[in-house]
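Engineer: After the sequence you'll find the predicted model.
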Amino acid sequence: MNKLTKAAIAGAAGIALLLGGAGSLALWNATDTVNAGSITTGTLEMTATAGSWTSAPALWVPGDSATYSATVDVTATGDHIKGTLSIDATTVTLPSGVTLALTIAPTSGVNANGDGTFDITGAGNYSIPVTVTATFDSGADNTSQGQTIDLSGLAFRVDQHA
């Protein structure tokens, strides 16, 4: 091999070595920490008290309805907290033709919106009167005869929303 070819090969190898190491070349940098304090989250808790049925028929037939009245105690901490109160539909099984509807009564510090939602005016403890209306649709079919509807597991649910 002549000197020019050897020099070209050596030069190419040197450039390849330099370029291969370019990815690991570190530029200067620095980091520092600052005491930014801490953030504390709020809470949303609920306890439902046992209630009672009013004028519930012993044996229901299509067209019957009854109401269940109870109190739901909500403890809320946090700025600008709002919530939605509902019946937890996963806790009861209803036959065709039977529906449950929740009504929330306005009370101090709680604005009931008529659609199962309420706005809490700030952090605090709230006792919210609720009514569940069970209705047996007058157009229910024959499959609803002789059914037992177990409402012993009826549960309420409260979810925080923006």
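Structural biologist: Now that the structure is in, tell me what you want to look at. Numbering: from 1, shown residues only.
Engineer: Going by C-alpha atoms from here, please, whenever you check contacts or count neighbours.
Structural biologist: Noted.
Engineer: Tell me who's in contact with residue 36.
Structural biologist: Contact analysis of residue 36 by Cα atoms under 8 Å, 6 or more residues apart in numbering lists nothing.
Engineer: And the helices in this protein?
Structural biologist: 3-22 (DSSP state H).
Engineer: So which bits of stretch 122-140 are buried?
Structural biologist: For stretch 122-140, burial by neighbour count (16 or more other Cα atoms under 10 Å) applies to 123, 126-137, 140.
Engineer: Can you name the residues that contact residue 140?
Structural biologist: 62, 96, 97 are the contacts of residue 140 under Cα under 8 Å, 6+ apart.
Engineer: For those residues, give me CSV that also has neighbour count.
Structural biologist: Converted to CSV, the contacts of residue 140 look like this (neighbours: other Cα atoms under 10 Å):
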residue, neighbour count
62, 16
96, 13
97, 16
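Engineer: Turn those into a markdown table, including distance to residue 43.
Structural biologist: Conversion of the contacts of residue 140 to a markdown table gives the following (distance: Cα to Cα, whole Å):
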| residue | distance to residue 43 |
| --- | --- |
| 62 | 42 |
| 96 | 37 |
| 97 | 37 |
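Engineer: Closest one of these to residue 19?
Structural biologist: Distance to residue 19 across the contacts of residue 140 (Cα to Cα) is lowest for residue 96, with 74.7 Å.
Engineer: Got another one to weigh against that:
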Amino acid sequence: MSTTTTSTSGKKSAVKGAVAAAAGVAVLLGGAGTFALWNQSGSIGTVGTQTGALSATFSDQTTWKDVTDGADNDIADIAAFRMVPGDTVVGTTTVDVTATGENLLVDAGLDAGAANLPEGVTATVLLSDGTDSGAALELEGSNEGTLHRLTADVTLTFDPDTEGSENTAIDLTNVKVDLQQRLHGAAGV
């Protein structure tokens, strides 16, 4: 009669190997969530680019004229001038706008909203860049930067039919030329 002896040490080794393999898989899955796969990455070019800019220098010198009823009289000191109903005065100043960017479009116009003008007093602007003029202009930029020298004529008119508004200050620092970038395809000036 033959005797067969079964060794349990072989089964224990197989179980230990399976446990070790499962632990290795769990470590891989727990760390990154997936198995590591081959990958590559590279640069999209050898140089960079940069963003454009919109800058402006507003002159601190404004010359004023009294143009009431067709007159053309210089106003030496606008702070000492007192407007009355029927008056029209024009202030002329310059704005140097530098538009840097291939697709940069800038709308330039008057922002008198914060001026808090007295009742009956209105402000309008005529902008000119030497080739075009109007209440608003469209300015284009370039990669090198395009300089636009604007002349701004701001006209203040006091309606002759206005009652009241006596001894009311007109804060001219809040009558401003507004420069606003506009997206291509958007309605402009």
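Structural biologist: Cool, got the structure. Note that the coordinates shown come from a computational prediction; the quantities given were computed from them, not determined experimentally.
Engineer: Let me see the TM-score of these two.
Structural biologist: The TM-score (TM-score structural alignment, normalised by the length of the first structure) is 0.68; 137 aligned residues with a Cα RMSD of 2.8 Å.
Engineer: If I align to the second structure, which of the contacts of residue 140 of the first structure are still contacts?
Structural biologist: Cross-checking the contacts of residue 140 of the first structure against the second structure gives 62, 96, 97 as conserved contacts, using both residues aligned by TM-score structural alignment, their matches' Cα atoms under 8 Å.
Engineer: which among those residues gets closest to residue 17 of the first structure?
Structural biologist: residue 96 (77.8 Å).
Engineer: What lines up with residue 176 of the second structure in the first structure?
Structural biologist: Matched across to the first structure, residue 176 of the second structure falls on residue 155, judged by TM-score structural alignment.
Engineer: Can you report how many residues neighbour the nearest residue to its match once chain neighbours are set aside?
Structural biologist: Nearest residue to residue 155 of the first structure, sequence neighbours excluded (Cα to Cα, 6 or more residues apart in numbering): residue 88, at 5.4 Å. Neighbourhood size, residue 88 of the first structure [other Cα atoms under 10 Å]: 13.
Engineer: My guess is residue 88 of the first structure contacts residue 159. True?
Structural biologist: No - using Cα atoms under 8 Å, residue 88 of the first structure is not in contact with residue 159; the gap is 10.8 Å.
Engineer: what's residue 157 of the second structure in contact with, if anything?
Structural biologist: 86, 87, 88, 89, 120, 121, 122, 123 are the contacts of residue 157 of the second structure under Cα under 8 Å, 6+ apart.
Engineer: Then residue 54 of the second structure?
Structural biologist: Residue 54 of the second structure neighbours (Cα under 8 Å, 6+ apart): 97, 98, 99, 100.
Engineer: Residue in the first structure paired with it?
Structural biologist: In the first structure, residue 54 of the second structure lines up with residue 44, judged by TM-score structural alignment.
Engineer: Tell me the secondary structure at residue 28 of the second structure.
Structural biologist: Assigned state for residue 28 of the second structure: helix (three-state reduction, DSSP: H, G, I helix; E, B strand; the rest coil).
Engineer: still on that earlier bit, for the match of residue 54 of the second structure, give its distance to residue 131 of the first structure.
Structural biologist: 21 Å (Cα to Cα, to the nearest Å).
Engineer: do residue 29 of the first structure as well
Structural biologist: 64 Å.
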